[in-house]
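got a structure for you, letters missing:
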C-alpha cells in the first residue's frame, strides 16, 4: 500500500496563490503519491476573483467552484509538508504550532532546499523531514529574503497572475523532483 504525502499550501485568503499552487501541483504530480490542499490565514469562503479564474482556464485548471478555506489550525501536524507562500505566513504557522518546524518551508525555499536534500525513495516524507530538517537555521526555516515570497496578484492585472503561476510552476517542478527523484 502506498502512503501519500499530504502537502498544505497557505496564503492570506486562499483566493489566489494557494489555490493555484494546489491546482498546479495536482496538474504536475499526475499519479505521484502526493495530496495537495490549500488554505488561508484569513479565509472567508470567497471565490477566486474573475481575473484569476480566467487565468486558471488559460492554464487548463478549474477554479470556478473554489471557495476559500481557513487553515486547520488544530490539525497542522497531520501534514507532511507545510508550504506557505510568504515568510509572514510561515511565521504565523510556526507561532500556531511549533511542532511543525521541521515540515515548514516557504514554497520557493523548499524548492531550493530539496536540490541539496533529495528524499530517499522509500522514506515517508514527513518523518524524513523530521529527521533531516529539524536543525535548520531561522533563515532556512522561514526564508532568507523577500525573494522567498510569492507576490499576491489580488487586484492586479492578468500579467501578475501569469507571473505568479510561472513562479509556482518552477518551484513545484523542483519540489516534485526533490520528493520523487526520477529513477
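Everything's here; your move. Quick caveat, the model's predicted, so the values are computed rather than measured.

Please make it C-alpha for all contacts and neighbour counts, starting now.
OK.

Next, count neighbours for residue 67.
16 (other C-alpha atoms under 10 Å).

Just to be sure, residue 36 is in a helix?
No. Under DSSP: H, G, I helix; E, B strand; the rest coil, residue 36 falls outside any helix and is assigned strand.

Could you double-check that it sits in contact with residue 26?
Yes. With contact defined as C-alpha atoms under 8 Å, residue 36 reaches residue 26; the gap is 6.6 Å.

Tell me the buried residues in the longest helix seen in the chain?
Scanning the chain for the longest helix, with DSSP state H as the assignment, gives helix 158-179. Under the neighbour-count criterion of 16 or more other C-alpha atoms under 10 Å, helix 158-179 has 158, 160-162, 164-165, 167-169, 171-172, 174-179 buried.

Please apply the same query to stretch 11-23.
11-23.

ok, which stretches of this protein are strands?
5-11, 34-40, 81-84 (DSSP state E).

who touches the second one?
Around strand 34-40, the neighbours that count as contacts under C-alpha atoms under 8 Å, 6 or more residues apart in numbering are 4-15, 18-19, 21-23, 25-26, 68-72.

Take these and keep only those in helices.
Using DSSP H, the contacts of strand 34-40 in helices are 18, 19, 21, 22, 23, 25, 26.

take a look at this one as well, against the first:
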C-alpha cells in the first residue's frame, strides 16, 4: 500500500482538503493518505471554510492538524507539497527525502509547475478555487499512480 503525505503550511486548509479529496476519490483503496504542515500546530481543526468546501462536495473529514516531523517523512512513500517553498523547506531539514518530495503540480506534470493558491484568510470563493486546483491535480495524480501500478505489475 502506497503512503502519500500532502503538505502545506499550517495543515488547516490546502493539505487537509487534498487528503480528504484524494481519500474520497480512491475510497481508501491501495493508499494510506495523511497530511501535515511545515509550520503547523498539532491538533487544530481544518479551517471553517475548508470544512465547508469539503461538505459541499459531500466529503466527510474530521481533521486534526499535524506538524511535519521525521516520523511522517519516514512513514511516507510520496510527499506532495502545495508550493515550491514547502518542498524547499522539507529538503532543507530532510535532505535524505529528496527522491520522494515533489510539488503536487510538478509530480503530475502541470506545465510550468506552479503553486496551489493559498486560500488562508480568504473568502469561500477563494477556498472553492483552491479546492478546484487541488482536485484537478489529484485527478492527474490518480491517473499517474494507476499507470505506475500497471508498469510495476508487468
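Noted; the coordinates are in hand. Predicted model only: the values in this text are computed from it and were never measured.

quick one on the thing from earlier: for the longest helix of the first structure, packing partners?
helix 17-29, helix 50-58, helix 107-116 (3 or more C-alpha pairs under 8 Å, 6 or more residues apart in numbering; DSSP states H and E).

Highest mean neighbour count out of those?
helix 17-29 (a mean of 22; mean count of other C-alpha atoms under 10 Å).

What span of the second structure is it aligned with?
The alignment of helix 17-29 of the first structure onto the second structure (TM-score structural alignment) covers residues 14-26.

average gap between the matching stretch and the first structure?
Compared with the first structure after fitting, stretch 14-26 of the second structure deviates on average by 0.5 Å (mean C-alpha distance after the TM-score superposition for the first structure).

ok, and what's touching that stretch?
5-8, 33-37, 46, 50, 54, 59-61, 63, 81-82, 116, 118-119, 130-131, 134-135, 138, 142.

do that again at 7 Å, thanks
Residues outside stretch 14-26 of the second structure that contact it (C-alpha atoms under 7 Å, 6 or more residues apart in numbering) are 6-8, 33-36, 46, 50, 54, 59, 61, 131, 134, 138.

again with stretch 77-96 of the first structure
5-11, 73, 100-101, 103-107, 125-126, 142-143, 148-150.

Now do the same for residue 40 of the second structure: its match in the first structure.
That one, residue 40 of the second structure, aligns with residue 43 by TM-score structural alignment.

what about its match, how many residues close to it?
Around residue 43 of the first structure there are 17 residues (other C-alpha under 10 Å).

Surely it is in contact with residue 66?
No. Checked against C-alpha atoms under 7 Å, the pair residue 43 of the first structure and residue 66 is beyond contact range at 11.9 Å.

quick one on the thing from earlier: what's the average distance for the longest helix of the first structure when superposed on the second structure?
Relative to the second structure, helix 158-179 of the first structure is 0.8 Å off (mean C-alpha distance after the TM-score superposition for the first structure).

okay, that helix sits on what stretch of the second structure?
Under the criterion TM-score structural alignment, helix 158-179 of the first structure matches residues 124-145.

Please compute how far the match of helix 17-29 of the first structure lies from its chain's middle.
Taking the mean of its C-alpha atoms, stretch 14-26 of the second structure sits 7 Å from the chain's own mean (C-alpha atoms, centre = their mean, to the nearest Å).

Only whichever of the contacts of stretch 77-96 of the first structure are buried, select them in PyMOL.
A single PyMOL command selects the buried members of those (16+ other C-alpha under 10 Å):
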select buried, resi 5+6+7+8+9+10+11+100+101+103+104+105+106+107+125+126+142+143+148+149+150
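
ok so, going back, need the contact list for the match of residue 40 of the second structure.
13, 14, 68, 69, 70.
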